[in-house]
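>>> No sequence on hand, only this structure:
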C-alpha cells in the first residue's frame, strides 16, 4: 500500500491516492453510529430517519467536529495507523497524508450532518467522484460547490426541470470533475499547495512545526466546505439558488477545452 500511495502522490494522481487511502478502515465513518452519537439518538431512530435536528443545531455540531478533526490532524494517529506507519514519513511530507486522511473523515461527518448521502454508493462504499467534489469545494475549485449542491438529494425537487439536459449529463460532469481534480491535486498533494493555503492566514510559515501546516490548511478548507453545505441545506436551497448553480456550472463548462469534453452516449 505504501508504494502505491507514495507513487500516486508523487505524480499527482488524486483518484489513485483516494482509492489507496480508502483501503484503510481509518478513513471510514459509519453514518449510523456517528449520527447516533452526535445527535444523541438511538441507532434505530437514525435508520428510520427519525431525525428532528434543526439547522442551527447541525451548525454547532459541525463546528465541534471541525475543531476536533483539526486538533487531531496535528497528531500522528493517522500515519501510525497506516500499513507501514512511519515508513511513509521519510519518503513524502507527513502533512500531505495527514491532511488527506483527516479531510476524507471530515467530509463524511459534515456530509452526514447536513444530510448529504451522495458520497456513498448502493453497496455502502465511499464514492471517489463524490469525495473529489467535496474536496474541490473545500479547496475552492471553480464550480465545485455548485456541482455539489446540484448533485445532492436536496436539489431533487428541482432536477426534473433542467438537470437531464444540462449540469449532470455525462458530457458536462466528467470534464468538470477532471478540472476540479486537477485543482485539488495541486493544493493537497504538494507541500507548496498546502503552504499556499496556510499563507493566507500566516504569511511566514517556515517556523510552523510538522502538523501545524496541516491544521491551518484544514481549518480554512473545512470552514469553506461547511459554509457551502449550509447554503445547500434543504431549508436554505430554493429554486432560485438551484438555477444560479446551474448557470455557474454551465459557465464553467463553456470554459473547458473542447478536447476534454466526452461525447454524450
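Everything's here; your move. What you see is a predicted model; the values in this text were computed from it and never measured.

>>> all contacts plus neighbour counts: C-alpha atoms, from now on.
Will do.

>>> tell me, what residue is most central in the protein?
By Cα atoms, centre = their mean, the mean C-alpha position of the chain lies nearest to residue 134, the distance being 2.9 Å.

>>> helix or strand for it, which one?
Following DSSP states H and E, one finds residue 134 within helix 128-138.

>>> before we move on, back to that, return the residues in contact with the residue nearest to the centre of the chain.
Contact criterion Cα atoms under 8 Å, 6 or more residues apart in numbering gives 107, 144, 145, 148, 225 as the residues in contact with residue 134.

>>> alright, now check it against this:
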C-alpha cells in the first residue's frame, strides 16, 4: 500500500468515527436555542434576535461577551467530557455506531458539540439546519477542519480561515457547499482527515477495535481527557476569534453563496 493510499484509508476511518459521533443523541446543537441561552444574560432581546436571524457579529455583540460565552461553553463541555456523561445511553445500543468504539464516538461527540458552540457564538452559520439523519458532505468537511484545528493541524487553520473569508465575502448564511466538497477547500479537508486518521484511529482499526483497550483507555482516562479536551477547545476558540467573521458589526445579508474558486 502506498503512503497516499494509507493516508486516504486513515482519513476514511476518521470520517467514519466523526459520522458515528454526529449521529449520537445530544451531539447536534440547535443554533437558535444555544445562542438565546448563551446570550440572555449579556444582551438585549433585540440583540439576541439579530444574533439568531443573522449573527452575533451583525448584532454588534462585543468581543468581550463572545469570549465570556465561549469560555463558559468550554468549561461546561470539559466538565461533561471527563465523565462522558452527556452522551451516555445510546438508543439501540452499539448498533447505531457500527464498528466504531462507543467511548471513542462519545469523545468525538463532545468535540463536535464544543466545535458547534464555538462556531455559532463566533458568527458561523447553522451546520444542521435541516436536521436530517445523515450529515451532509459540506458539514462533514467543515467539522473535520474544526477538529483539525483542535488538534493543532496547521493546514486546518488555513482551511477554516478560507471558508470564513468565503462566507464573509459572499454575505451568506450557509456553508460554501462546492468549495468544501469538490472545490479548493476539499483537498485540504482530505489531508486533514488523513492526518487525524493516522494519529487518532489507525491503532484502533489495526487492532481489531475491541482489543485496543490501552489506546481507548488512555484517551478516556479522566485526567488525560481533561488535559487534552480543554487546550484543544481553547485552540479552536482562539483561531475563530481571530477571524474577520467574528468582528462586531460584520453583517451578512439574505444572499446565496457563490463558490469563489479564486479565493486563496
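Happy to help now that I have it. Keep in mind the model is a prediction, meaning the values are calculated, not measured.

>>> quick revisit: return the distance of the alignment partner in the second structure of the residue nearest to the centre of the first structure relative to residue 239 of the second structure.
When the structures are aligned by TM-score structural alignment, the residue of the second structure matched to residue 134 of the first structure is residue 146. Using Cα to Cα, to the nearest Å, residue 146 of the second structure is found at 10 Å from residue 239 of the second structure.

>>> now swap in residue 144 of the second structure and tell me
Relative to residue 239 of the second structure, residue 144 of the second structure is positioned 15 Å away (criterion: Cα to Cα).

>>> before we move on, what about residue 186 of the second structure?
20 Å.

>>> Which one's more surrounded, these two?
Each of residue 186 of the second structure and residue 239 had its neighbours counted (other Cα atoms under 10 Å), and the higher figure belongs to residue 186 (18 against 15).

>>> Show me what the more buried one aligns to in the first structure.
Using TM-score structural alignment to pair residues, one finds that residue 186 of the second structure aligns to residue 174 in the first structure.

>>> Could you identify the helix or strand that succeeds the strand or helix carrying that match?
Here residue 174 of the first structure sits within helix 170-188, counting by DSSP H and E. Counting by DSSP H and E, the next helix or strand C-terminal to helix 170-188 of the first structure is helix 191-198.

>>> Could you tell me the angle between that following helix and helix 170-188?
Relative orientation of helix 191-198 of the first structure with respect to helix 170-188: 90 degrees, computed using axes from the mean of the first three to the mean of the last three Cα atoms, to 10 degrees.

>>> what comes up buried for helix 191-198 of the first structure?
Along helix 191-198 of the first structure, the positions that meet the burial threshold by neighbour count (16 or more other Cα atoms under 10 Å) are 191, 193, 194, 195, 196, 197, 198.

>>> From the contact counts, what lies against it?
With contacts defined as 3 or more Cα pairs under 8 Å, 6 or more residues apart in numbering; DSSP states H and E, the secondary structure elements packing on helix 191-198 of the first structure are helix 94-113, helix 170-188, helix 212-232.

>>> That helix to helix 212-232, inter-axis angle?
Interaxial angle of helix 191-198 of the first structure relative to helix 212-232 (the same axes, to 10 degrees): 60 degrees.

>>> Distance from helix 191-198 of the first structure to the middle of the chain?
In terms of Cα atoms, centre = their mean, to the nearest Å, the centre of helix 191-198 of the first structure is set 17 Å apart from its chain centre.

>>> contacts for it?
Outside helix 191-198 of the first structure, the residues that reach it (Cα under 8 Å, 6+ apart) are 93, 95, 96, 186, 187, 188, 205, 213, 214, 216, 217, 220.

>>> Serialize these to CSV and add fields for neighbour count and distance to residue 20 of the first structure.
Below are the contacts of helix 191-198 of the first structure laid out as CSV (neighbours: other Cα atoms under 10 Å; distance: Cα to Cα, whole Å):
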residue, neighbour count, distance to residue 20 of the first structure
93, 14, 17
95, 26, 17
96, 21, 14
186, 16, 18
187, 23, 19
188, 25, 15
205, 14, 30
213, 25, 23
214, 30, 20
216, 23, 25
217, 26, 22
220, 17, 25
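
>>> Let me have the residues you listed in JSON lines, extended by distance to residue 248 of the first structure.
Formatted as JSON lines, the entries for those read as follows, by distance: Cα to Cα, whole Å:
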{"residue": "93", "distance to residue 248 of the first structure": "35"}
{"residue": "95", "distance to residue 248 of the first structure": "33"}
{"residue": "96", "distance to residue 248 of the first structure": "30"}
{"residue": "186", "distance to residue 248 of the first structure": "22"}
{"residue": "187", "distance to residue 248 of the first structure": "22"}
{"residue": "188", "distance to residue 248 of the first structure": "24"}
{"residue": "205", "distance to residue 248 of the first structure": "34"}
{"residue": "213", "distance to residue 248 of the first structure": "32"}
{"residue": "214", "distance to residue 248 of the first structure": "30"}
{"residue": "216", "distance to residue 248 of the first structure": "29"}
{"residue": "217", "distance to residue 248 of the first structure": "26"}
{"residue": "220", "distance to residue 248 of the first structure": "23"}
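
>>> Now for the closest residue to residue 92 of the first structure other than its chain neighbours, how many residues are close by?
Distances taken as Cα to Cα, 6 or more residues apart in numbering place residue 6 nearest to residue 92 of the first structure, at 7.0 Å, with adjacent residues excluded. Using other Cα under 10 Å, residue 6 of the first structure is surrounded by 17 other residues.

>>> again with the one 3 residues further on
Using other Cα under 10 Å, the number of residues around residue 9 of the first structure comes to 21.

>>> give the contact list for the residue nearest to it when sequence neighbours are not counted.
The spatial neighbour of residue 9 of the first structure that comes closest, neighbours along the chain excluded (Cα to Cα, 6+ apart), is residue 189 at 5.8 Å. When contacts are counted by Cα under 8 Å, 6+ apart, residue 189 of the first structure touches 9, 10, 12, 14, 96.

>>> Check the contacts of residue 134 of the first structure for burial and list the buried ones.
107, 144, 145, 148, 225.
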